[in-house]
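Asks: Sequence and predicted structure below; questions after.
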Amino acid sequence: MIFGPILFLRAVHDAHVDLAALSCRPTGEPAGTLETDTGVAPARALMDVGGFTLWRHDFTLPTGGRPGYRFDGARHVVATDYGDVRLGFVSCNGEEHGDLDRAPDERNVMWRRLAEAHAASPYHVLLHGGDQVYADEATLGHRLSEGWPDAVPDAADPAAMEDLARHLRERFFERYAATYAAPGFGPLAAEVPSLMMWDDHDICDGWGSLGAVEETAVGQTLFAAAREAFLLYQHAAVAADVPALFLDPSGRSLGWRRDLPGVSIVAPDLRSERTRTRVMGPEGWAAFERACSDPAERVVIVSSVPLLGPRLSLIERAMRLTRRMERYEDDLRDQWQSYAHRGEWTRMLRAVLDLEAAGHRVVALSGEIHLAMRAELRADATPMHQLVASGITHRAPPKLWALALGTLARLGEAPIPDHPIRIRPLPGQRYNYTAERNYLTLARAGAEWRAAWSLEDSGDTPWLTV
């Protein structure tokens, strides 16, 4: 399936911005031609898969205006004036079952609205906070992974494992290609550079919280295929690019930081080292601590699962009392608020408070819960804000679930004494959680940062100063 160009932000310098463009063409056909005012950018073949070749063009554009480039003759304009900045934030771009069979007009309604918003007032960067694809069905159709995660063989011969790897590589390609060619997304992604961090559905539902099955040969082959796909489709990268793009040069953790004038965007990797008893491993924590060293005045932390939330550990412990609820336990174990991750959660919150105490203003962006919400963590002067925008295409859960979470939120939570967490309604909304598909805009005008949600049924919220 043909798609592209999809832009990715590499680095912003004083006079220029480094970009990469990902595209896909049938194998044997030439790469698309990308041309700027300074000439034609060279094309690099990244991989052949399923009869198609993935190509990358590395190029630069000048900062300070609305420069453009041409791809196969079509002109695309990119906003590189980083005085006043508009950041878009999306997550949960799909559904667990039958996502590729959904009607495109229904599936991509919020992408079209985001593209319209960009046409009216350009975005500088598009942040993707996890579950860029829902790859849960990629394991189907192969005898070794058909029963994942409930029934997988203990071992298989090397030829069978190699065949499984090929199968998974092609299934991941199909899902990313269909997603990137979708109406609304393609034209937007050709003009707004993306920065992405993965979550569980980019691998499989609940990855990191499934236990011993992840250590099987099938589990490790699945993770390797998903990681390869994450590098290719979410960063236009291959293994050799890891030291230049991520904070951990070993690649065991794939967290990253990108700096724009006046703002550092930090995305810790909450999946690569996750287990049922930890969120990040040594490499992930070391990478995150490096990212928090000497950032800009404003720090945006992309936490793929909400950093601030209600006392979900109460539900998690209650579920252990009945086997009927065991299938939901993995979902709760995925959260920072799980009783199994209490120590790490506190460590992360203290890191945020240390940034605030050092004079940096922090805002956390999260997805994952298929609802829109916001929360505040009491800091020394003004609260630290968390903004959750979740379901750009994933349909919202029943409003009763949103009301139930809102009731739980009233209990309050304070993992760090004197720094309580409070769940607040979105601007203009009555309840703490909003059950509508949505995306978020985070914008700086002068010295002021504001945020607003675009909701499928309710429209745009008023601006919130953060």
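Replies: Looks like it arrived, so ask away.
Asks: contacts, neighbours, all on C-alpha from now
Replies: Will do.
Asks: Quick one: name whatever helix or strand follows the top helix by length along the chain.
Replies: Longest helix in the chain by number of residues (criterion: DSSP state H): helix 158-180. Downstream of helix 158-180, the next assigned helix or strand under DSSP states H and E is helix 185-189.
Asks: Tell me where the stretch 201-350 of the chain has helices.
Replies: Secondary structure of the stretch 201-350 of the chain (DSSP state H, counting those that start in this stretch): helices at 217-235, 242-245, 282-291, 312-319, 326-333, 342-357.
Asks: quick one: the third one to helix 342-357, angle?
Replies: In other words, helix 282-291. Relative orientation of helix 282-291 versus helix 342-357 (axes from the mean of the first three to the mean of the last three Cα atoms, to 10 degrees): 10 degrees.
Asks: now for helix 282-291, which elements pack on it?
Replies: Here helix 282-291 touches no other helix or strand, going by 3 or more Cα pairs under 8 Å, 6 or more residues apart in numbering; DSSP states H and E.
Asks: three-state assignment of residue 363?
Replies: Following DSSP: H, G, I helix; E, B strand; the rest coil, the label given to residue 363 is strand.
Asks: how near is it to residue 223?
Replies: Relative to residue 223, residue 363 is positioned 30 Å away (criterion: Cα to Cα, to the nearest Å).
Asks: gap between residue 362 and residue 304?
Replies: 16 Å.
Asks: Looking at those two, which is more packed in?
Replies: More neighbours surround residue 304 than the other of residue 362 and residue 304, with 29 against 22 (other Cα atoms under 10 Å).
Asks: next, the one to line up against it:
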Amino acid sequence: MVWPRGMADADLFRHALLEFEFAAGPPRRVTMDLVGSPHRAFRFWEWRLIPTRENATPLEDLSRALFGLENTHRGVFELAPPERANRARCVAWSCHMPYETRNGVAVMEKDALKILDWYAKEIHKFRPDVIWGGGDTAYSDGTSATDFANEVYGKGNWYRNPESREWLRREYRNMYRHFWSLEPMRTVLASYPHLFIWDDHEIRDGWGSEGMDFRPGNLEMFRIAKEVAEEFILNSGPRVRPDAFETHQAYVAGPLAAFIFDTRSQRNYENPGEKLISREQFEDFTAFLDIVKTDSNVTDLITQTSVPFVGLRTWTTELVTRLPKFLTDWALRGVRDDVRDSWTSPGNLPTLSAVLDVLQTFMAARPDVRVTNVSGDIHVAQAYKIMMPGATAPIHQLTTSAITNRTHPSDLVAALIEISRDEFIPGVGLVSRVWDTVTDPNILTIDISGGRAKFDLKVWNQDHPGESDLSLTL
């Protein structure tokens, strides 16, 4: 792989750079492996921090070898400090792809650093309690110079070679390091708590949408991708089941109850049963709703999914999902996996209907709680509301994408496939457009206080002066 030149090893993240206050002394910044404890609270959780082996002292190596001892520190990571118990402030973003290929070498996309500087300034101005990275936080296949995933995908018996497996593991680690080590991103990562979930590009584009994904070599690619994702992004949040394969998260912080779905670990579109999430994850979601029902402080329930609940026309999902893959690869630039990712595609619609059913039951029990789904993935920002049959209030669907990925469907394609105004989807309800599509880089700020929830789409709009910040207050 030909990563950008001039980025010294000292400038690259190892695993996580955090600042913690330890009882033994003043705050200090250290490079650590992060290992979550089995503690399962929804407001705060404990950390056990272990120095990375590459930075271990000889004495630490000896302790490890002889006695199995780790030089650990313990801390508590709390989302809502007591003085802000009645307020919650979050930022969501997705799709970080700052590189492009020129003459066979990866270089920075011309505006990427400007966008990230803008992002860092917006974050420091807003000062969120937590930042949600909503999938595609780095790309294994985003541009030809750094596309390592397709060097092994579908390529015979590479996985039987230990050196090939180690090469792939190293490339996945380099992916996170190079995507996250740009100075504005480093500063934000080191300054604010982050909750990350993964999507397909942390593995390979469209992972789980085609039967070929589950051949032995491709499954080994997935296993290695998940192993590395556990080191970088799936270790930094309140996992509902820390030792389970799926990595869904949940917490309550003052007026906010948040459930972050993992819709990629289990994904198998051609599986007759669990295509998006497991039965266990669904049951965890319903159990979480039961907990939130009894919490009178909660005013807003926000779910996060990497892919939006709604946004595509029904005929699009029904037609493209069933077209032969070779035809969509040739005529539609490989769009079939994107459509199969949609919650309203024929294979995934039963799961969406089940999730909406339990949300409707929750809303009947707690009509005072607003429900919003926040998502990413599609490289544009959108807002819809879903009015389920018999419901007295809508569910809002807000999509923020992308922070740096500048590719998106053309206006003509968007007009063909997107819900432009209103559409009734069986099993879902009436879907209505709230915001026009925004194609410029964007992030979403969420401020919940005083009985109101304010969602602001912050837009970097140098290319399109007509696109500006949007706001929705519920």
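Replies: Great, that's in hand. Every value quoted in this text rests on a predicted model; they were computed, and no experiment measured them.
Asks: Can you give me the buried ones in the longest helix of the first structure?
Replies: Neighbour counts over helix 158-180 of the first structure (16 or more other Cα atoms under 10 Å) mark 161, 164-165, 167-180 as buried.
Asks: How about stretch 82-92 of the second structure?
Replies: Buried, per 16+ other Cα under 10 Å, within stretch 82-92 of the second structure: 86, 87, 88, 89, 90, 91, 92.
Asks: before we move on, what about stretch 111-125 of the first structure?
Replies: 111, 112, 113, 114, 115, 118, 122, 123, 124, 125.
Asks: and those residues as JSON lines, adding secondary structure?
Replies: Listed next are these as JSON lines, based on three-state DSSP:
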{"residue": "111", "secondary structure": "helix"}
{"residue": "112", "secondary structure": "helix"}
{"residue": "113", "secondary structure": "helix"}
{"residue": "114", "secondary structure": "helix"}
{"residue": "115", "secondary structure": "helix"}
{"residue": "118", "secondary structure": "helix"}
{"residue": "122", "secondary structure": "coil"}
{"residue": "123", "secondary structure": "coil"}
{"residue": "124", "secondary structure": "coil"}
{"residue": "125", "secondary structure": "strand"}
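Asks: Residue 266 of the second structure: neighbour count?
Replies: 17.
Asks: Can you give me the distance of it to residue 61 of the second structure?
Replies: 37 Å.
Asks: ok, the counterpart of residue 333 of the first structure in the second structure - contacts?
Replies: Alignment note (TM-score structural alignment): residue 333 of the first structure maps to residue 340 of the second structure. Contacts of residue 340 of the second structure were listed using Cα atoms under 8 Å, 6 or more residues apart in numbering, and they are 209, 269, 317, 321, 347, 348.
Asks: quick one: which of the residues you listed is nearest to residue 435 of the second structure?
Replies: Closest approach between the contacts of residue 340 of the second structure and residue 435 of the second structure, by Cα to Cα: residue 317, at 21.6 Å.
Asks: just checking, residue 46 of the first structure is part of a strand?
Replies: Yes: looking at residue 46 of the first structure with three-state DSSP, it is inside a strand.
Asks: Contacts only, for it.
Replies: Here residue 46 of the first structure is in contact with 53, 54, 55, 56, 232, 237, 238 (Cα under 8 Å, 6+ apart).
Asks: quick one: buried residues of stretch 321-337 of the first structure?
Replies: For stretch 321-337 of the first structure, burial by neighbour count (16+ other Cα under 10 Å) applies to 329, 330, 331, 332, 333, 334, 335, 336, 337.
Asks: er, stretch 337-351 of the first structure actually
Replies: 337, 338, 339, 340, 341, 342, 344, 345, 346, 348, 349.
Asks: The second structure: which residue goes with the last one?
Replies: Which is residue 349 of the first structure. Using TM-score structural alignment, the equivalent of residue 349 of the first structure in the second structure is residue 356.
Asks: Contact partners for that match?
Replies: residue 428.
Asks: cool, and residue 441 of the first structure?
Replies: Per Cα under 8 Å, 6+ apart, neighbours of residue 441 of the first structure: 86, 87, 88, 89, 451, 452, 453, 454.
Asks: lining up those residues with the second structure, which overlap?
Replies: Shared with the second structure under both residues aligned by TM-score structural alignment, their matches' Cα atoms under 8 Å, the contacts from the contacts of residue 441 of the first structure are 86, 87, 88, 89, 451, 452, 453, 454.
Asks: Can you give me the end-to-end span of stretch 191-207 of the first structure?
Replies: 32 Å.
Asks: What distance do you get for residue 250 of the first structure to residue 213 of the first structure?
Replies: Distance, residue 250 of the first structure to residue 213 of the first structure, using Cα to Cα: 25 Å.
Asks: More neighbours: which of those two?
Replies: Neighbours were counted for residue 250 of the first structure and for residue 213 using other Cα under 10 Å; residue 213 has more, 19 against 12.
Asks: now stretch 114-127 of the first structure: how far from the chain's centre is it?
Replies: The chain centre lies 17 Å from the centre of stretch 114-127 of the first structure; the measure is Cα atoms, centre = their mean, to the nearest Å.
Asks: Which stretch of the second structure lines up against that stretch?
Replies: Going by TM-score structural alignment: stretch 114-127 of the first structure matches residues 119-132.
Asks: List of residues touching the matching stretch?
Replies: Against stretch 119-132 of the second structure from outside (Cα under 8 Å, 6+ apart): 79-80, 88-93, 184-185, 187-188, 192-196, 443, 445.
Asks: Just the terminal-to-terminal distance for that stretch.
Replies: 14 Å.
Asks: Repeat that for stretch 139-154 of the second structure.
Replies: 18 Å.
Asks: List of residues touching it?
Replies: Residues from elsewhere that reach stretch 139-154 of the second structure (Cα under 8 Å, 6+ apart): 1-3, 96-97, 99-101, 104-106, 158, 168, 171-172, 175, 201-205, 212, 215, 217-218, 221.
Asks: and if you look at stretch 376-387 of the first structure?
Replies: Residues from elsewhere that reach stretch 376-387 of the first structure, judged by Cα under 8 Å, 6+ apart: 306-308, 353, 356-357, 361-366, 372-375, 418-424, 466.
Asks: quick one, strands of the stretch 351-474 of the second structure?
Replies: Taking DSSP state E, counting those that start in this stretch as the test, the strands found in the stretch 351-474 of the second structure are 370-375, 381-387, 395-399, 422-425, 429-438, 442-449, 452-459, 470-473.
Asks: Just put those strands in CSV and tack on distance to residue 65 of the second structure.
Replies: What follows is the strands of the stretch 351-474 of the second structure, written out as CSV (distance: least, Cα to Cα, whole Å):
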stretch, distance to residue 65 of the second structure
strand 370-375, 45
strand 381-387, 51
strand 395-399, 48
strand 422-425, 60
strand 429-438, 55
strand 442-449, 46
strand 452-459, 51
strand 470-473, 56
